[in-house]
Structure formats: structure tokens, C-alpha cells
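In: Got a predicted model here, sequence first, then my questions.
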Amino acid sequence: MDYIKGVVHQELDGFTEDEAIRANIITFVSFTLNRYYSEHYRNQNKNYHITNDRSVDPGFIERPTEQEPLVRNTDAFFSQFVEYPGHPNFPFLALFCPSGCANEGKLDQAQSRVLAREGKKHTQIIKSFYGENYNTRSAAFIIINKKIESFLGPLKFGDSGGRVNQIQTYLEVIGKNYNMQVFRKAIEENGYFGEKTVKAIKTFQKNILNRAGTQITGVVDQATWYKILTRYYIAIQSPSRNDASDSPTQQIPTSAEPKAPAPTGELVVSVYKKGDLTPIPGTQVEISDMNGNIIRRLQTDRFGNIETITLPALPTEIRSEEAGGAQPAQGKYIITVKHPHHEQVRVEYVKIHASSKATPEIHLSPTRMEDMSPIKTIKIDDSKPAVGKQFENPYNISQLSIHPLSFYSTYEFAHGYEPNPHPRIGLVIPDTIRLHLVVKKDLITGKWIRTRARTIEVPFVEYVKGVLHKEINGFTEDEAIRANVIAVVSFTLNRYYTDFYRRRDQDYHVTDDTSIDHDFDEHHLANAQEPLVRNIEEFFNKYIEYPGDTFFPFLSQYCSGTGVKCAEKKQMEQTPAREMARRGKSHLEIIKHFYGSNFETTTAAQIVIHNELYSFIPPLKLGDTDKRVLNIQHYLDVIGKKYDQAFLSAAMDENGLFGDKTKEAVTLFQKHYMKLSPGKINGILDLKTWYALLTRYLKVVNNGNQRPMGAASLPLHPAGYYMPHPQYGLVCKTFLTLYGPRSYCYYTYFWEMNHSYYQY
């Protein structure tokens, strides 16, 4: 309350128009509650709720010279706030300015005075700036001295009951502390608002509230109630009365609150040109609730991003696979993107999860004004519960070839290198996955989701993103997400390298039939979640290997662990994995818990992108210097020139040294293009940053038909084809399992870790 008064006296000094003051007070309260309950600064690892930096927060005076109209209206309206349309009880981030911002969806303080002088009420003033669908609401409780107090409605002569008795009790304590008999007399009416209580209230309003004339009403309005309440707490803490035995309120612990705050999450929308992903600044982005009520209207900056905003979110435990068709509307939004020179796009059912950040990307195709087509609509579908999972024996690997010569020819392929023992073989992440989308029906409504099957080709990492945005959308626990990433990668690599479907005369690697494979979200970019994207890009090169140091990806099956159980079959259950992560278990501990203590994870050696081979590199940081740093600087330079962002191109000035300019470029790339949360931005070129930078670089050069730098062209040759250096061949392995020895062979790009040719 003192904070709001400090803000009001700083921001509204000299205001005398009651309705304008009230509109501004409600705005300040709403803004402050939003900052508090969204933990805006705590999410940035800062130990405060708000600042007095007037460029981002309200101004504040610590010890203001109190002005009567400001104090009176603050006492009367500090419990009211603006709520988000369609989301009752959650305070709107009500922005404002001194003047000149009425057309920006902010409250213009100078203009609010004009409207008040024209006879407008405070609610009308608020609606005139924020929109007709914005309403005000009163808070239910306030915490004072670690106690919950409920706001009272007006009490007047003739009323009776517990609330009246509560006020009389407060007045009695104040009367004893101030030695004012008139206050102590009210308790004699024992819950009835009679003449003694009226007299006590009028005396309080005159002597304590400094009211005069018609403002002395004898009615307990909010301002009077709050002042009585605060004077009561001063009285019970005074030396003459240091116990609270008369308190009719409920004692609560320090950390308790009257009501759990509504969950919130963050949203930042990015708009890029389809193809080379050039940012499109000045794009209008409208965020609406699922009823179509516009909540915010924003514009993209030079990076193609809107400002990060906080909105009501889906509760932590809501998960699409489990909830089926009965999910709440809160936390789901419609995003509409408009630009005069690009197509218009509307995305429905974008999700924001509690304590998380949604980072949807919208890719627009250019268009001419005269060729404006109807708005393109994308619907984010919810996963539906799987009827059941078909268990596969993960050790029953069909043998492509078990002829002994197949095994030996693999090592003859290594150009005379005869290791003893045999060198390890590391798999390469394939370029794309051919995904068969099956016919699907909604199990809840019975409606067809997809009436015709089709096959699409998806880049490997994008496939993993599509799977996990469908199956664990809403997970925020890093270690649980990582365990799921590794399981999906391992399963998919197994399907790919065993040619599971191709050996059944099917021209694809995997399906989205959830009874045997994984679900898949075709529109995962428009529903991207920062924790999922960040962990996928950091762990997509890891997989579970079969026991025995075989380096072959395990068929890591899993299920939700809620509607479908599978732990007894040595498969991972996703929701229990989440609980394990909350208890501090690492992703490897989660994997071993479900699949077995003898299972380990390993790392792929390289990845193929656009038929070019790229080796994974160790993290690069300030002070490092070699050709890999030069490659990274080249990537930054190409992107910077294409996007007209000199801070990226400046890294090239350091010519192979990871200096301050390179660190700044990497840091800003992580912030503006990867949209990492503040605590995850480190200026280090780790795997996720390398992959995000490389793939964006390739979008630019491939769109411009340029030759990428830092890649090895990858000719495809049949098994046994002799080359000076091994790149592609038939690999055969034999290992012991619970079912006896198993041999398998597969065609793959491979890397012999002990071969000097592959060492830096």
C-alpha cells in the first residue's frame, strides 16, 4: 500500500480529478500485481519484484508529501485491478505513459485528466485506452502482518453481524491505545451498527482520515476500513499492547498467501521470412484469448521478435496427452500476424505453460497488396491418449547380413588400418527422416483428424522437435526433457539403421502411429516451447546404446505413464520421469531407472545436413583460437550481412580468435534468435548454439545457392566400395543379449574414433 502511494505521488503529482486519479491507481495496482505474480524479475535471477526505472516500471517517492485527493483515492481503490479479457482474477500488465501513447494501447495520463473533466468515469477511461473488453475487478484478500484480511463491503447504520463486530473490535483496541473513549464505546453494540458505532466512525474519519463536510459519512467504506485496520495493527504492536489476542483474523505462516496465484508464463513471438529466415520488423502481432478477445497488440522489432510478455498459463500438471478434449481455455491463445507485404497468418491453440516460455515462430511468404489471399489458419492439435502400446522385443534385430566377410570388409574399408582391438564406431545423425503420417481419428470426439495417409521428409532434429512438442508439451524439468530427447533419438536411430519399415517394403523410416512409434506435431514451430527447443538442440546427438559397448542405438520404447503403463516392461514412463527430475535425478539416472543399470548413453560423431557432413565440435569460448572459431565467425558474418546486423559480422574482425566481439555476437544471437531465458545465455558456443547458428547460416547460403563453409561433401557409395578414407560402408556387429548372441549389419556413415585421420 505504501508502495502504491509512493507511485501515485510520483506519477500523479498535481492531479485533482478523482476519476482520472482512480483510473491511474487501478492501472498502477494492476501493473504491480502482474509483476509480482508473474515473478518477472525473479525469473531473471533477481531478488526483487519491481524497480523504479521509469523506462520499464512506475516511478516511486519514498516519503511523499501527501496530497489529499491522491491519498483518499488510493485508500479507496488500491484493491482494484484490470483483468485480462477472458481470464478473470489475473491482473493485466497495464502499461501507461505521461502523454502521447494513447494509440499504443497504453493509458495516457494527461489524456485521462481530459476525459475525467469531460465527465468520464474511471472504468470508461480505462476502456478507452485498453479496450472495451477490459474490466476491473477487486482483490479478495490482503495480507498485513502475516495475517489474511478479507476486504469488506460498505457497512452502515442498521447493519449487523460478524463483520460489524470485527470493526467494533478494531475500534476498541485503537481506543485503548489512543485513550479515546468514543472508539471503545462501539463494542457495546455487540455486532449491531448503531449510533455509537456511527459516532465512532465519524470521529475516526474526521480526526484520523482528515475528512471534512460531506466526506464524513459514518459509513465504513474501503478507505475507512483500511485505515482502521492499519491503526489496529499499529496498536497491537505498541509497547502498551504487544499481544494480538483480540485479533479476529487468521494467523498464517510467513510464506503463505490467501490464495495460490494463477499460473503465468512468458510469450515471445518471432516473425521471419520463409526461406532464409530474415527477420520481418514492423509486423503487427495480435494475441487473443480463445474467444477472439484481443489481449495485446504488438509490433516486431528488428530481430523479428515482439517484446516478451507475461500471460496466464496452463497449470503445471496439464498435459495434452492426458487431458484429451477436456482442457481449460486458460493458457491457450490465438496469434494473428499481419504485414502489408506478406501473407497473413492466424495460429490457434498456442499454449503457454506455467513458469515457462513459449517461443512460436511464424514464417511468412511475401505477397503483393493486390494479391492478398485469405488469412492462413494453423491449428495446433492436442495429442490424444494412446489406446495402447505394442511391445517390441528390442533385442530381436533382423539381420541384414551375418556373413563373416561382411564384418571384415568393414575394417578393410579403413585403408589398411588394422586395429587391435577393433576401433569404436560412432554413428552419424542422418540428414532426414521419412515420416509416414497415418489416418487418425480423435478418440474423444470420434472425428477424423486425418482422412488420408501421406509421407513427408523431415530434417532429423526437426523430427525430434515435432515428436516432443506433441508428447511432452508443458514439461519444464530439464533432466526429464533430456531423458525423453535421448530416448526419442535412440528409438528413431534404431528404426532408421535397422531399416525396420524398408524391409517391409515401405518407403519410410517411421510413422506417427502412437501404438508402435511416436506422435508428431507438424506445426511445432508455431507452438515452440523454449525448454523443449533448448534441450533438444543440446542433446540431439546423444542416444542409448545396447549394453556391451556396441555403439548401436537401443530401441528405447516408452509410454506416458498415466493412461498407459509400461515400466514393468523396462520402458520409460514420461510423467514419472518428470517426478524423478523434480526430486533431483539426472537424465542418466532416469534412463537407468527405467531401462536398466547396465545401459549407458553415447554420442554420435557427425551429422548430415543437406548432404553435407558436419563434425560435432567441443564448446568454444572466450580466448579459444583455431579453424573452428574461424568457421563460426564466417557463419556470423554471413548472417549479419544478410540480416543487416553489424554486431554479428563484427566477429569476423577477430580472424580465428574467440575475442570480445565474437562473444558479444554469440551472446546476442542466443538472446535474440535462440530466445534463451536470461539465465541460459552464456556467450559460449555450445552444441545448441552451434546447431542453431549452423542451421540458420545454411538457410541463408542455401537460399542464395552458395557453397557452405566447414562441411565435407558426402558422395554415396555402396558397401565395400574402396576409398582412401572411410566415409560410408556396411557395419556388422555381434553382441551378447538376454536372448543370446545377436549379429546385425547396417549401412552407415561412420567414424573410427582411434583413426588419426579424424583427429584435430
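Out: Looks like it arrived, so ask away. Numbering: from 1, shown residues only.

In: okay, CA-based contacts and neighbour counts for the rest of this
Out: Will do.

In: ok, F96 - how many residues close by?
Out: 23 (other CA atoms under 10 Å).

In: Please tell me how far it sits from F31.
Out: Using CA to CA, to the nearest Å, F96 is found at 9 Å from F31.

In: And for S150, the neighbour number?
Out: 14.

In: Quick check: chain neighbours aside, which residue is closest to it?
Out: Spatial nearest neighbour of S150, chain neighbours left out: F141 (4.5 Å); criterion: CA to CA, 6 or more residues apart in numbering.

In: residue boundaries of the helices in the stretch 101-250 of the chain?
Out: 109-117, 122-130, 162-178, 181-184, 195-207, 222-236 (DSSP state H, counting those that start in this stretch).

In: Can you say which of those helices is nearest to R503?
Out: Comparing the helices of the stretch 101-250 of the chain against R503 with CA to CA, the closest turns out to be helix 122-130 (61.2 Å).

In: list the contacts for the nearest residue to L657 once chain neighbours are set aside?
Out: Spatial nearest neighbour of L657, chain neighbours left out: T625 (4.5 Å); criterion: CA to CA, 6+ apart. By CA atoms under 8 Å, 6 or more residues apart in numbering, the contact list for T625 reads 656-658.

In: quick one: which of those residues is most hemmed in?
Out: Tallying neighbours with other CA under 10 Å puts F658 at the head of these, with 25 neighbours.

In: I figured that one hits R628, correct?
Out: No: with contact defined as CA atoms under 8 Å, F658 does not count as touching R628 (10.0 Å).

In: can you redo the helices of the stretch 101-250 of the chain as a markdown table with mean neighbour count and distance to L298?
Out: As requested, these are arranged in a markdown table below (neighbours: other CA atoms under 10 Å; distance: least, CA to CA, whole Å):
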| stretch | mean neighbour count | distance to L298 |
| --- | --- | --- |
| helix 109-117 | 19 | 20 |
| helix 122-130 | 21 | 13 |
| helix 162-178 | 21 | 46 |
| helix 181-184 | 19 | 54 |
| helix 195-207 | 20 | 46 |
| helix 222-236 | 19 | 36 |
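
In: okay, now the one to match up with it:
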Amino acid sequence: MSNQTLKSMQTESPDRGRLQVQVTSTIGRIPISGATISISYTGDPESKVEQLTTNSSGQTETLDLPAPPLEYSLEPSDNQPYSEYTIQVNAPGYESATIAGSEVLPDTTSIQPVELRPMEGQEALDRIVIGPHTLFANYPPKIAEAEIKPVNESGEIVLSRVVVPEFVIVHDGSPRDTTATDYWVRYKDYIKNVASSEIYATWPDSTIRANVLAIMSFTLNRVYTEWYRNKGFDFTITSSTAFDHKWIFGRNIFDSISIIVDEIFNAYLSRPNVKQPILTQYCDGRQVTCPNWMTQWGSKYLGDQGYTPIEILRYYYGDSMYINIAEEISGVPSSWPGYNLDIGASGPKVTQLQEQLNTIAATYSAIPTVAVDGIYGESTANAVRTFQSIFGLPQTGITDYATWFKVQEIYVGVTRIAELS
């Protein structure tokens, strides 16, 4: 598709999507306020669509932008189902960054994270190009593996139980490509990136959940078996579709996918009497066929028919597949209380939450500080609501499972900043 054709499709399209840019420093999770954001159509850098400035949380307002017709992402199509935008970011004291190919789907919100490096000496430009979506372009098909790894080999299993890691190390290439870069990526961010790269956020909720569960189970199998480390490599997983999943450095994620991952990030898929997470392999079902594996387009059609996530998974992997919960979550300073915290709640867990919110508020000043009294009142609910709005969670003011662990994640991030300084 030519740039001119794509541009005319974007500008004349009746459908709309949304885009928000979030800018932080590469040092910790410090939000960068006052950054200047210029947005143009990818392929036509002179066509400036918008110019924005980030707020105290490092975020722009959410833009309403042209996107291709919704039906392009609901059926296999030769038409590109998303618009592509180029985002240029400038902030005093930081190197500039340009991200080309940020995807906007209709009826969804795309979140484009941008990390800026503090300026050191001569000004430089960090340029990231987001590759095409796996359902639209041709990528190598998955090389089949056994879904359960042998456990009787010496040193094969290092972990004694299933643990959700704080980070995974992603090798951005095939396993033996020694020129590929290794990236430390937060586990949840990795899952959100892969899901946003491999399925469309316009699909049914149950389809997204089924695919996210398959991605997480596959990833946790690599973690649990230390698959690559036992082969002499220093990474957890690769970005090659022939071996693992497609992870794209610097890409945007979609809010509908992000919210689901935050809700179910500690889940994986099991079979009876098998301790390790199942290596749930799949293919798109259009360009590549894969008997006995889930197909992404097939899972979409089952979601259209009202199938639940586990029904979709069992349709492909058999009735013995079930959803399990990891025994441990790494990098979490305080465990989940086991119930939602809401108005009227009290006790040590509320005190911990209040202390953590106040620590986060020192970095994210839009969050109001609260009295640390162990009582979940209106002021605590308001602080939680503001936190939820900044970090892409439903704004309920209730500290549910997803909110509790997002608070833990951000608290760890900002306290590490304090330790570094």
C-alpha cells in the first residue's frame, strides 16, 4: 500500500480510534512533564496531525484520530486494519525520540509509551520503528515443540514452583543470533506487548482473555523450565515467532488488552498431574494452519459465538486443560489481602496502601496525599481513583486485585528511583 493511499485512507476514514502518549525517563519510572509531542501520519512526516504537551504524570490528553473501517480487523483482510502514526518527542534535558508506526485501531485506545534518555553531552535522536502486526504481515511460523517438557534431565528444572517473575529477559532475535539485543522487560509489560502484536484489540473480550492466557502459560513454561538457560543462553525468551512470540521493542499497547493482563497476570494453563505451565502453541489459522493448536482467527469466531475463555481453550487443546494460579509473584513488597479494599475497610493492609500511595504521589503529583490512618475513607478512594486514571485501570476508587498489584509495581519502581539518587 502506498503512503499516499494509506494517508488518504486515514484522513477520509469515517472510523476513529484513540491515542495517548506516556513519557517517562529511562531512569526508573519518573514521568516527564512538559514534553512536546508532535504526531504525524507515518510515511508523511510533513503532515503534522497534532502537537501536544505532557502533564505532571507524563501523559498527553487522549486524541481522537482517523482509523480504517472496523471490519478490516474483524475478518482476515488484505486491507491494513490500523492507522500508523509517527510520534516525535522532545523534552528539556533529555535526548529526543521518534517512534514510527504506532498503531491505532478503530474503537480502541492505543497507549504509546516513550522512554527518554537523560541528556549526556551532545544531543542525539533515539529512533524506533514498530514493525507490522503479525496478523497483517508474514512472519515465520512456530516450530512445533512438545507442550510438556521432560523433567528428568539433570538441571532441567530449577524452580520448585510456578512463580510470576518481575522481569523477563527478551532476546530480540532468533536464539543463536549473537547480534540481537537482550532487553529486561517487566513481565506484565511483555505480555501486553506480545498480545498487542499478535491479536487485534477489537476482538471479543473472551477471545482476548483466551489468547492472553495462552501467551502467559507459554511464557511461564519458558521461565519454569529455564528453557534457554539450560541450553547455555542468558535470556528467558526470544522475539522470534519461529521459537516463541512476537515482541516488538517500543511498540504501543491497547487499553482493552492492558486491563485484561492486569486482571489475570498470575494465571496460566495446566493439565492434571503436570506441575509446569503448558507450552500453549498457536498460529493465525489463515496464513498458517496448526492442527491441535489454537488458531487466533478461530478463537475470534468462537468469541463471537459467546464461548468463554476456557471453552475457547478447550475447543483447541482438549477438555483436560484448566486455568491455574501461580504460587508466587516476584518483586511484590506486600501480598494481596484476599478481598477488595473499599470505603469502610480498615487495618494494616489499608495502612500499607496509604503509605505506598503517598510514596508514589511524591513522583506522580496528580495523586493527592492521604492521612495514614488505616481507614479507607473518601480521601483514600479519591487517591486510588486518580492512581487508576493514570495507570490505565477502571476508575472505581476500589482497590481490587489489579489495582493492588499495580500499586505494588509502581511503588517498587519509584522507591528504586529514590535508592538510585
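Out: Perfect, I can see it now. A quick note: this is a predicted structure, and the numbers were derived from the prediction, not measured.

In: Per the alignment, name the residue of structure 2 opposite the residue nearest to L657 of structure 1.
Out: For T625 of structure 1, the aligned position in structure 2 is S346, judged by TM-score structural alignment.

In: Its match and S320 of structure 2, how far apart?
Out: S346 of structure 2 is 41 Å from S320 of structure 2, where distance means CA to CA.

In: Would you agree S334 of structure 2 falls within a strand?
Out: No: judged by DSSP: H, G, I helix; E, B strand; the rest coil, S334 of structure 2 forms no part of a strand; its state is coil.

In: just to revisit the earlier point, how about the contacts of T625 of structure 1 in a markdown table, adding secondary structure?
Out: Output for the contacts of T625 of structure 1, formatted as a markdown table (three-state DSSP):
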| residue | secondary structure |
| --- | --- |
| G656 | coil |
| L657 | strand |
| F658 | coil |
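
In: ok, of those, which one's closest to T316 of structure 1?
Out: F658 (40.3 Å).

In: And that closest one? What does it align with in structure 2?
Out: Checking TM-score structural alignment: F658 of structure 1 goes with Y376.

In: Test my guess that that match contacts P348.
Out: No: counting by CA under 8 Å, Y376 of structure 2 stays clear of P348, with 11.0 Å between them.

In: For D660 of structure 1, which residues are in contact?
Out: D660 of structure 1 neighbours (CA under 8 Å, 6+ apart): L622.

In: Distance of C283 of structure 2 relative to V412 of structure 2?
Out: For C283 of structure 2, the distance to V412 of structure 2 - CA to CA - is 36 Å.

In: quick one: the strands in the stretch 1-150 of structure 2?
Out: 15-25, 36-41, 44-53, 63-67, 83-90, 96-104, 109-116, 125-129 (DSSP state E, counting those that start in this stretch).

In: Would you mind putting the ones you listed into a markdown table with mean neighbour count alongside?
Out: Output for the strands of the stretch 1-150 of structure 2, formatted as a markdown table (neighbours: other CA atoms under 10 Å):
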| stretch | mean neighbour count |
| --- | --- |
| strand 15-25 | 21 |
| strand 36-41 | 20 |
| strand 44-53 | 14 |
| strand 63-67 | 20 |
| strand 83-90 | 24 |
| strand 96-104 | 23 |
| strand 109-116 | 23 |
| strand 125-129 | 15 |
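
In: among those, which is nearest Y183 of structure 2?
Out: Closest to Y183 of structure 2 of these is strand 109-116 (CA to CA; 13.7 Å).

In: Would you check the span in structure 1 matched by the closest one?
Out: Going by TM-score structural alignment, strand 109-116 of structure 2 lines up with residues 357-364 of structure 1.

In: hmm, who's touching that stretch?
Out: 265-274, 277, 337, 342-345, 350-352, 525-531, 675, 677.

In: mind redoing it with 7 Å?
Out: For stretch 357-364 of structure 1, contacts defined as CA atoms under 7 Å, 6 or more residues apart in numbering pick out 265-274, 342-343, 352, 525-530.

In: In structure 1, what sits opposite T98 of structure 2 in the alignment?
Out: In structure 1, the residue equivalent to T98 of structure 2 is R346, according to TM-score structural alignment.

In: Leaving aside the residues adjacent along the chain, what's closest to I591 of structure 1?
Out: The shortest distance from I591 of structure 1 to any non-neighbouring residue, by CA to CA, 6+ apart, is to A483 (6.3 Å).

In: In a strand, that neighbour, correct?
Out: No: A483 of structure 1: not assigned to a strand; according to three-state DSSP it is helix.

In: Enumerate every residue touching T562 of structure 1.
Out: Applying CA under 7 Å, 6+ apart, the residues contacting T562 of structure 1 are T575.

In: Revised request: answer the last question for I309 of structure 1.
Out: By CA under 7 Å, 6+ apart, the contact list for I309 of structure 1 reads 266-268.

In: how does it look with 6 Å?
Out: Going by CA atoms under 6 Å, 6 or more residues apart in numbering, I309 of structure 1 touches 266-267.
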